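In: take a look and give me a structure for this.
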Amino acid sequence: MKIRKKIGVYLGLVLFIMQGLTGTAYADNTDTVNTDAAIMGETPPPPPDTTEPVHEPTSYTQDIFFPRKTLKGIYSSADLYFNIPDYWDVKYVYAQIQYDVSQLLEGKRSSVTLSINDVPIQSYRLEYQNGSSQILYVQIPMSEVRTGYNTLKITAYARLFDEEGCVDEESGANWLRIDEASHIRCGYESKDPEHRLSYFPYPFMSTYNPTGEGLVIAVSDQASNGEIAAAMNLMAALSTDTKERNDIQVCLLSDLANKNPSRTIVISDYENLPQEYKDRAAKAPDSTENATVTFTDDAQGKPLLLITSMADESLLEAAYMLMDKSRTSQEYTHAATVEKGSAQIAMDATQKNDMMAGHYTFEDIMGSGMSFVGPFHQENYLYLPVSKDFVLSEGGKIALKFRYSENLDFTRSLITVCWGEVPIASKRLSKENASGDELNFEIPRDVIGTSAGSIKISFDLEIADMLCTPRQSDMPWAYVSRESAVFLPSSSDAALSFDLQAFPFRRDGRFNDVMLVVSDAPSSGELNLLGQIVAMYGNGVKPYGSFLVRRAGAFTEADGDYNLITTGTYGSNPWIPQINDKLSFRYTPDGTGFESNEQLILSKEYAGTIGIMQLIKSPYALNRGVLAVTGSSSETLLNVERFLRESRQRSKITKDCVIIAPDSSATAFQFYQTTAGKKEPAPIEKLVRNKRSVIFTAVATSAMFMMLIAVIIILLRMRSYRKKDEK
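Out: Predicted coordinates:
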């Protein structure tokens, strides 16, 4: 400390002499920031811009909010990703950052820098201001904004000080907290879709209509199996863009006028298609197998998408084409022909890819390696390309290849890997391995059966002498190479529970052997409810899964090796009475309500007003599930449909059975054991499981018993001989 004080005195003396030589007078309020910065060899950044940018008004704005984030250490950063859809005509983009900083911050040499897609655009000074939150604005140049995903990086350079100077060893006090009110604002106009299929799902779904209100998916009044299958897959795909509420409707064509749609998707076998729609199709299907897709307008000039084919099974292939962005992006006109069998080619490729499912390199995921720059604790996230139904199985492995600078304090520097936020491995860094180090390990068993959206990789890059050193932003450093890999096998063994919402109806992001069992003459109400159920399970679904539809009257046990979904009342759906004795809450003999069970006594009046979602084990096949959404009347099922449209309501669907009352209250029950609650196997089951051990024990015991008898016989004979000799 004495040495630093002496240095300060000498610097002050030099400044005084310079003032005298130049004749320049420095008042008490001189810009000491500039002076200190000059001494340190740095140009100080300007103070934050606290004025919101002014722009010409646009028809639409979109705000992308930051997650709450705290940056710690001298040099740290955070990324925010935002997407610019191809139908946006963007007029301006700016960021509003609301933040707090440590009261120990050295404002003369601390700064924050914002970059867009790795291009620095602005740096501002960081200063503590009496504990108050601060706001800064930064205009993002349109020349750096691109269609698709963009990255806004916030990099903080935070130094500390005390009454005698800077003390950066206490790196936990170097912090910048970004509030969740921080956001990026985009002002844009919507482009004319020009009836181009390449824009799909726009204009049928858009960012300025996030609930899908006004969109109706209609099938013919005959509602063939292929029409329903295609409609449900499109419903699932389009519902991915709905957030707080899903207002997309599904109905029969005869009920379309009652829905007053602003955008319509019609799916129909060609022979079931009314003439007015045949006249609007670009062309009739050119064979008995192919399907056609036409983007046109209806009689009121509103957007209309027509999907039709002479082959019922080809309608689902057309839906898969629309769900596959790599295929729709090739369709620059208003009409497309989908050849029968094209989906099978994609399915075969999917099956080949599934053989390597879970094997990823950093290059596969990020397109590059991962960089860490600056002293102390640095962390970055590898966001995993897994679907929402992913659950980690045994055998997961991570193999990291990395290098780092040689100027570290290797007694305190290390790498740490976390599954989500759970630490799973770490390793101390060493000078001899600085140019090429590795960390290979198997993921611990305690995180098997869990899911995570990211893997966090952290480096603690400690330097022996950081006291009062000037900024050196490019050192120390660490780099994880693009060849680093993760193996994340997906588990197919999970308990039947709404808490694992995608299981068992989805696997690896696709529908997993799903069969809808519908009534023989489905109504618009039934289709609408099925649409909401499929949307719940299909959020983010990929095309080319396994998805079928069966009429209840045509269902046989041979169709049982599927994960089954059905809905209706005891009288409207003839398949429900067949599984009634398997339901957790069974119908009364007259079908007007539900019976009580060991978990709940139902009053007769209440039992006639509720809808119930019941997830049960399939009575037809092992490792399959049945979801029955049942009610005593069409009104109770309508209550369930309204309930499912709200995302906050869907969060109440837990365990394996949920009663939904007319007031939208939900009560959950658990009838099947979860994986964590398995009972101890029965004695007979233990014998079967350990048959070889039991046989070995029985044989060994028998042999020992026979040896014991032989020894006893020998001893008895020896005794008898002795008695004879004594006589």
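In: every contact and neighbour count from this point should use C-alpha atoms.
Out: Noted.
In: quick one: distance of stretch 659-668 to the chain centre.
Out: Relative to its chain's centre, stretch 659-668 lies at 27 Å (C-alpha atoms, centre = their mean, to the nearest Å).
In: ok, and what's touching stretch 202-218?
Out: Residues from elsewhere that reach stretch 202-218, judged by C-alpha atoms under 8 Å, 6 or more residues apart in numbering: 60, 62, 87, 193, 231, 235, 238-239, 241-253, 256, 259-267, 303.
In: drop anything exposed from these.
Out: Among those, those scoring as buried are 87, 193, 231, 235, 238-239, 241-242, 245-253, 256, 261-267, 303 (criterion: 16 or more other C-alpha atoms under 10 Å).
In: spit out the contact partners of the closest residue in space to residue 323 that isn't next to it in sequence.
Out: Nearest-residue entry for residue 323: residue 543, 5.9 Å, with adjacent residues in sequence omitted and distances by C-alpha to C-alpha, 6 or more residues apart in numbering. For residue 543, the contacting residues are 320-321, 323-324, 510, by C-alpha under 8 Å, 6+ apart.
In: and what of residue 306?
Out: If you count contacts by C-alpha under 8 Å, 6+ apart, residue 306 has them with 265-267, 277, 281, 292-296.
In: and this one, please, so the two structures can be compared:
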Amino acid sequence: MFVNKYFINKQNGIKRNVINNLVNVCLVLFLLLIFSNPTTVKAADNQTYTQQFQNSITTLSGKSVESNMYFTKMDYWDVKKLTFNFNYQVSQLANRNASDITVSLNGVKFYSFRPGNKTGFQTQKIDVPLKLLSGSNKLTINGQILDQMDNKNYQLQQTPANWLTIGDGSNVNFEYQLKEAENTLSSFYAHFSGQDTIAYQRSKIITADKPSSDESTASMIALSGESRIITTENDQIPVLQAKHIDAKKNDYMLVIAKYSSLPRDLQKQIDPNSLNDRAIIKTYYTDNKYYLIVTAKTGSLLKKAARFVANEELMKETNKSSEDVDESTDTYTSSLHDNGTHFLTTTPDQIQGAGHRETSYLVQLPNDRSNADGSQVSLHFNYSKNLNFNRSLVTIYINNTVVGSKKLTKVKANKDTLTLKLPRGLSLGSSFTVRVAFDLEMKDQDTSDDSNTPWAFVDPSSKMLVKSERSNDLLFTNYPTMFISNETYNDIAVVTPKDLDENDFKSLTNIFNLIGNFAKSNTGTIKFYNEVPSKNVLKNSNVIVLGTPSNNQMIKSLNPNLYFKYSKNYNRIVSNEKLSIEKDYGKQIGTAQLIRSPYNDKRGMLVVTGVNSLDTYIASTQINFQKNIQQFTGDAIVVDMNNAHYGYRFKKNKAIDKSLENKRTFSKNSQLIIYLGLAIIVILLIVLAVILTVRKQARLNGGKKDEKQ
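Out: Next comes the predicted model:
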């Protein structure tokens, strides 16, 4: 037998002395690497967020102008850089060498520049000192816009050509790093409600795959509470089924469901025995994903816990990882009853500099009310005594309507008052601006007025007394305030399909995003139904109906009452007197309609419907944000798959409660009715006097004839 001895008694691999040499070389290289390049830890990548100012495009007139803009910084941001992008335009006649603009943050001036030599809009990028930054910030623009001159002197005569326009593209851009969320409800809430978290769609509300009516109610209460504090007009938090959770890094998820409906990995975080007589709100962080579990065994406790989550004050105050909620827990939001009195400012508001100076104050009414005649504004103020009192005055505007003016006098400089009644019929809306304009003219007009004198102060006792009444219009101009009473949900009954799909959840998110934006309290009632409720419920509730004829029986029963009706076989929406609808087009449109309730003629009803759930969803996209709903003044909206949307009005009498409208009409015209009544009485007395005179004269004439005979 042949044996190949070449492989016998041979060492496998590399010889030991070679191995030792390689080890020594590697050790030397490793030591050289350590000493030549110190070890560094790479910092976390910077995040960026651009915060648009809510101001619309604004023109400021006068030689010396001033405007305020406001923005906020999240507490969990470690800000590395802040840039103010100022979009503006100045008068074409402005002298670029004499005009200047100064920027202040929280009362501290930090940057001045001269306008660029351009005629249109231009943008100035300004780095903001971080040491001036706080949580809530006031950015002030002061400008001195002087006319073109042939010499080096100031042209101090104010003309219409002295103006500065601030564009709506102005914003602040943050560069920051995220601070890690602490294991507390307050820290989770801060991140979950943060502007950047919501804008980047990292905040989500999760409920059961097949939610019960109580679970649907709880999730919408939570959504409404969040919508109430969202400051941007384009962002919302989606409500999703558990199967669509799709959690990613840095996502913040509010999971609200009964214990039996929770995903299994979240059930493990809760001891079921602790839920016997209470609900639990608990944080759970894993793999850079952040959960807040809100759960209970009963629907009533789950809704109670949802009201706790919807209470901003309670969530910010809870510095622990878990909170128990039972039937005795106070969860209602606080409310302030002002009896129609709205103070313009809480601290003395100073106005500095000569010329035309303005300051403004936002007044908000309860969203379910509108102003009535008889409102008035009282301004308490004082001002410097070095004015040209022949030319100095104060003017009050409501929005852009002049209410009245008063001449300033040296005698009342230390304490002056201006009280004005608002013009009859002036519409204020749910919020309006009180604008106070001071014309502080100096005696000496030969020098620049870029100084802190003269000055004026608006006193905190200044107030607006608003007489208001509940809105009574069954139109989209009054939506969703018809579903709000005393700033909370007004007995809302929501009738939905029994089996909700993804589009249905998106539709509900849209509907309750806007309702929550208007509701300032969590004390009202919302109740969901997945079948037609009793007639008693329909009679005494403000009803929202969502769905298609195939998945919601109530849509079929309401079809005769709809403005845009379905065909006999319910497979398309048909033409009416307002819109001709081609048969295939009628299969791919959605509608939102405000109809008078067939169960109670003093209540309205919102119906959001389409042939399929996608059509229903596209209809809801026009009732999700205030900027969208403001486009419509009628009682019906039609939206197609190309996002073309149209508004129509069908009802002639827009009043929800017709008897209330008649009473208000009588009240508004009471003086006229009194005058007409007096006039009728006078006319009747005159007629009676004439009749009596004629009869008396006839008798006298008859008596004379008898005497002659």
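In: care to give me the TM-score?
Out: The TM-score (TM-score structural alignment, normalised by the length of structure 2) is 0.79; 653 aligned residues with a C-alpha RMSD of 4.3 Å.
In: still on that earlier bit, mind checking which helix or strand the residue nearest to residue 323 of structure 1 is in?
Out: Per DSSP states H and E: residue 543 of structure 1 is located in neither a helix nor a strand.
In: trace it over to structure 2, please.
Out: Aligned by TM-score structural alignment, residue 543 of structure 1 pairs with residue 521 of structure 2.
In: next one: residue 185 of structure 1
Out: Under the pairing rule here (TM-score structural alignment), the equivalent of residue 185 of structure 1 within structure 2 is residue 173.
In: tell me the SS of its match?
Out: Using DSSP: H, G, I helix; E, B strand; the rest coil, the secondary structure recorded for residue 173 of structure 2 is strand.
In: residue contacts, it?
Out: If you count contacts by C-alpha under 8 Å, 6+ apart, residue 173 of structure 2 has them with 48-51, 82-85.
In: of the residues you listed, buried ones?
Out: 48-51, 82-85.
In: redo those residues as TSV? Include secondary structure and distance to residue 114 of structure 2.
Out: Output for these, formatted as TSV (DSSP: H, G, I helix; E, B strand; the rest coil; distance: C-alpha to C-alpha, whole Å):
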residue	secondary structure	distance to residue 114 of structure 2
48	strand	29
49	strand	28
50	strand	25
51	strand	25
82	strand	21
83	strand	18
84	strand	16
85	strand	15
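In: residue boundaries of the helices in structure 2?
Out: Under the criterion DSSP state H, structure 2 carries helices at the ranges 16-36, 185-192, 195-199, 213-227, 264-267, 299-309, 312-317, 502-518, 535-540, 553-558, 613-620, 626-629, 658-668, 670-708.
In: from the chain's centre, how far out does stretch 69-77 of structure 1 sit?
Out: With C-alpha atoms, centre = their mean as the basis, the mean position of stretch 69-77 of structure 1 lies at 25 Å from the chain mean.
In: and if you look at stretch 630-641 of structure 2?
Out: Using C-alpha atoms, centre = their mean, the distance between the centre of stretch 630-641 of structure 2 and that of its chain works out at 20 Å.
In: now swap in stretch 205-222 of structure 1 and tell me
Out: Distance of stretch 205-222 of structure 1 from the chain centroid (C-alpha atoms, centre = their mean) equals 24 Å.
In: equivalent analysis for stretch 517-535 of structure 2, please.
Out: Between the centre of stretch 517-535 of structure 2 and the centre of its host chain there is 21 Å, according to C-alpha atoms, centre = their mean.
In: residues touching the residue nearest to the match of residue 185 of structure 1 when sequence neighbours are not counted, list them.
Out: The shortest distance from residue 173 of structure 2 to any non-neighbouring residue, by C-alpha to C-alpha, 6+ apart, is to residue 50 (4.3 Å). Residue 50 of structure 2 makes contact with 171-174 under the criterion C-alpha under 8 Å, 6+ apart.
In: cool, thanks, signing off.
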